[in-house]
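J.: Below is the structure, and that's it, no one-letter string:
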C-alpha cells in the first residue's frame, strides 16, 4: 500500500450505517474519515421488523449506487442497544419493531465477502471523536452522548475498551443520585434518569415550568408548548429560572459521574455530544463546577471536558472506523466478523 494505510486495513471506502429511532443514515467513508455519498431517510414510525429493514436496505442500495456499484471494503454499523455483541443481533429500546433482529447478518447479505461489524451507536460516536474529532491525540478518553438517552464509549491506551459484553463505557447507568428518579434500566438515580432530555423536561414540569416562555425554539420543533429538551433549552436561554435549574441539575449530575469515571480510568479528555450538549454553558457551566468540587485528586485535575466536534456525521464516521481503524476499535473477539 502506498497511501499510509497500515497493513491489513482497508485502503478503500467502507459502507457506514447509522440506525436511529427517528432517522436511518448511510454513507461511503474513506480511509481518511471523509463522508461521501451520504443518504438518510426517516425510520418508519411504529414500523415492524421487515418494514424498517426494507427502508434501510433501500437506503444502502442508493448509497452503493452513488458509489458506482463498486463493492465497499467493509461495512460498519452503529445501532441502539441492547444487542448481542459482536454478533450484531439488536433490540434497540427506541425501535420496538426490532427485537432480536439479526442486523449484522442482514447487512452481510447485502455486502457479501467483506467484514461487517455492528456496535452500540454511542460507542460509534465516541470512536469517531477519538479517531477524527475532539479527542484526537488522546490515549485515554471517554466519549459521551447526552440526548434522549445518555451513553458513552471508553478509550484506554489508545484502544476501544469493549468489556465482557460490549457495554464498557456505559456511563448513563452510573448512579449519581441514590434513591433518585426511576430509570428505564430498572434502577434508580442513574445519570440517564437525571440528565436525559425527556427526564429534564419532566422534572421541570413537576417544578412548575410552563413551556414557551422564551418564544418558539429554533428549527423544526417550533411548537411553543412542546415539553422537549430543545424547548427547555430555549426557555433557559431566555432566562426561565426553572428551565435553568433543570440544566444546572443535569450539569451537576454529569460532573459527578465524570469525576468518578476519571478517578477510575485516569482520563485525559471527555467529549460530549448529542442534542443537549448544544445548550452550551447552561449545561457545561454547572458540569465544570461539579467536576471541580469532586475531581480533587491531582491527576484528575488535568482532565479536559469539551464539546464533541463532528456533529451529524459522527455516527457514520465511528461506524466506519470499526473497519477502517480496526486495529484500535475492533477487538480480537470479533476479528473474524
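T.: Yes, it's here. From a predicted model like this one, the values you see are computed outputs, not experimental measurements.
J.: alpha carbons only for contacts and neighbour counts from here, please
T.: Noted.
J.: ranges for the strands of this protein?
T.: Taking DSSP state E, the strands of the chain run over residues 14-19, 23-29, 35-42, 75-79, 83-84, 89-90, 101-102, 116-120, 141-146, 150-156, 159-161, 269-273, 304-307.
J.: which stretch among the ones you listed comes nearest residue 171?
T.: strand 150-156 (6.0 Å; C-alpha to C-alpha).
J.: Show me the contact partners of that closest one.
T.: Contact partners of strand 150-156, identified using C-alpha atoms under 8 Å, 6 or more residues apart in numbering, comprise 122-127, 130, 139-145, 160-162, 168-172, 191-192, 195-196, 265.
J.: Second structure for comparison follows:
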C-alpha cells in the first residue's frame, strides 16, 4: 500500500489537487479556475492529471460550503450549479475501495496548519482564511471539529455589525461583509478611494502601505471585525490560538495590527489572557495538507 493521499481543495474560484505523503509534504499538485459550467468534468480532469499512474491510499476533500459532511454533499454559495452535489460519492466512484473523506475548506485549512504549519503543538485553535470570502475551522483537543453537519467554525458568518450590509448567507453584518477582499474594496470606493476597474485587495494594500487614508481605514475595519470574531470564538470554545491566512492576510501588519487591538479590547476574560494570533505558514497548500490529514486517523 502506498503512503500517498490525494487531496482536493474545491472552491468558488479555484479547484486544487495534490498528492501528499505521510509527512504532509506535497509531492505533486495542480490547480485550475473553477469553471462556470461542467464543474465535475473539470474535477475529473484535474484529478487525472495529478494522480497519473500513482496509487493512493485515500482521498481527502476540502470544499467551500455550506456542506453536509454526513450526507457527503456540498452547496457552495459561489457555485450555483452545485446545490446538494454528492461530491464525496462522486469522487469515491473514481477510486473504488479507497477511503474518501469530506470536510469544509476552513476545517481543512485549520487542520493543515495544525499538522504542518503555525498551529503545530496547539490543541485548541481556530484557523481563518480571509480572502474573497472569510472561512474558518476549529481544532479542539488536538482534533478537527466539524460539528453536527461539518460546518462548525464558519467564523466568516459571525455577526460584527448588526445593522450592517446584507451577506450572501442571507444575514446581515457578518465578518465577511467587512473583511473579505471584494467587500473591502467596495467599501473603500464608497468612501472615496479612486482606483482603476478591477482593483483588488492587493492594490488596496499597496495604497494603504503608501499611506492613503481610505485604504488604511478599510484595513482597520477589516482587522477589527476579524479580531472581534476571533474573540467571540475563543470565548465560546476556550481557544489559545488563531491562525490567519488567505489573500487579505498577505497584507501582514496592515491587517494583524488592528486584529490584535480588537482582541485586546474584546477578549477580556481571564482564560483568554494567553490568546495568540499568528500568520498562517502554509499559504495555498494549507487546505490540501489538511484535506490529506482527513484520511490519516492519527490526525483527526
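T.: Perfect, I can see it now. The model shown is predicted, which means the values in this text are computed figures rather than measured ones.
J.: Give me the TM-score for these two chains.
T.: Once superposed, the chains reach a TM-score of 0.96 (TM-score structural alignment, normalised by the length of structure 2), with 300 aligned residues with a C-alpha RMSD of 1.5 Å.
J.: any chance of the strands of structure 1 in JSON lines, plus mean neighbour count?
T.: Below are the strands of structure 1 laid out as JSON lines (neighbours: other C-alpha atoms under 10 Å):
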{"stretch": "strand 14-19", "mean neighbour count": "29"}
{"stretch": "strand 23-29", "mean neighbour count": "25"}
{"stretch": "strand 35-42", "mean neighbour count": "17"}
{"stretch": "strand 75-79", "mean neighbour count": "28"}
{"stretch": "strand 83-84", "mean neighbour count": "20"}
{"stretch": "strand 89-90", "mean neighbour count": "23"}
{"stretch": "strand 101-102", "mean neighbour count": "18"}
{"stretch": "strand 116-120", "mean neighbour count": "30"}
{"stretch": "strand 141-146", "mean neighbour count": "29"}
{"stretch": "strand 150-156", "mean neighbour count": "25"}
{"stretch": "strand 159-161", "mean neighbour count": "22"}
{"stretch": "strand 269-273", "mean neighbour count": "25"}
{"stretch": "strand 304-307", "mean neighbour count": "18"}
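J.: how about a markdown table for these, with distance to residue 209 of structure 1 added?
T.: Formatted as a markdown table, the strands of structure 1 follow (distance: least, C-alpha to C-alpha, whole Å):
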| stretch | distance to residue 209 of structure 1 |
| --- | --- |
| strand 14-19 | 33 |
| strand 23-29 | 30 |
| strand 35-42 | 31 |
| strand 75-79 | 33 |
| strand 83-84 | 37 |
| strand 89-90 | 37 |
| strand 101-102 | 40 |
| strand 116-120 | 34 |
| strand 141-146 | 21 |
| strand 150-156 | 23 |
| strand 159-161 | 41 |
| strand 269-273 | 25 |
| strand 304-307 | 27 |
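J.: returning to that earlier point: among the contacts of strand 150-156 of structure 1, name the ones in helices.
T.: 122, 123, 124, 125, 126, 127, 130, 191, 192, 195, 265 (DSSP state H).
J.: possible to save those residues as TSV with neighbour count and distance to residue 154 of structure 1?
T.: Formatted as TSV, those follow (neighbours: other C-alpha atoms under 10 Å; distance: C-alpha to C-alpha, whole Å):
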residue	neighbour count	distance to residue 154 of structure 1
122	29	10
123	33	8
124	30	10
125	34	11
126	33	7
127	34	8
130	30	10
191	27	16
192	33	17
195	29	19
265	16	9
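J.: Which of those residues sits closest to residue 182 of structure 1?
T.: Ranked by distance to residue 182 of structure 1 (C-alpha to C-alpha), those are led by residue 192 at 9.7 Å.
J.: Tell me the residue in structure 2 aligned with that closest one.
T.: Residue pairing (TM-score structural alignment): residue 192 of structure 1 is matched to residue 176 of structure 2.
J.: need the contact list for that match.
T.: Contacts for residue 176 of structure 2 (C-alpha under 8 Å, 6+ apart) come out as 133, 134, 156, 157, 167, 183.
J.: Now for the residue nearest to the fourth one when sequence neighbours are not counted: which residues touch it?
T.: Counting by C-alpha to C-alpha, 6 or more residues apart in numbering, residue 174 is the residue found nearest to residue 157 of structure 2 once chain neighbours are left out, at 4.8 Å. Residues in contact with residue 174 of structure 2, defined by C-alpha under 8 Å, 6+ apart, are 156, 157, 158, 159, 160, 161, 164, 167.
J.: ok, of those, which come out buried?
T.: Buried by 16 or more other C-alpha atoms under 10 Å: 156, 157, 158, 159, 160, 167, out of these.
J.: residue in structure 1 matching the second one?
T.: The criterion is TM-score structural alignment: under it, residue 157 of structure 2 has residue 173 as its aligned partner in structure 1.
J.: counterpart of stretch 87-98 of structure 1 in structure 2, which residues?
T.: Going by TM-score structural alignment, stretch 87-98 of structure 1 sits over residues 71-82 in structure 2.
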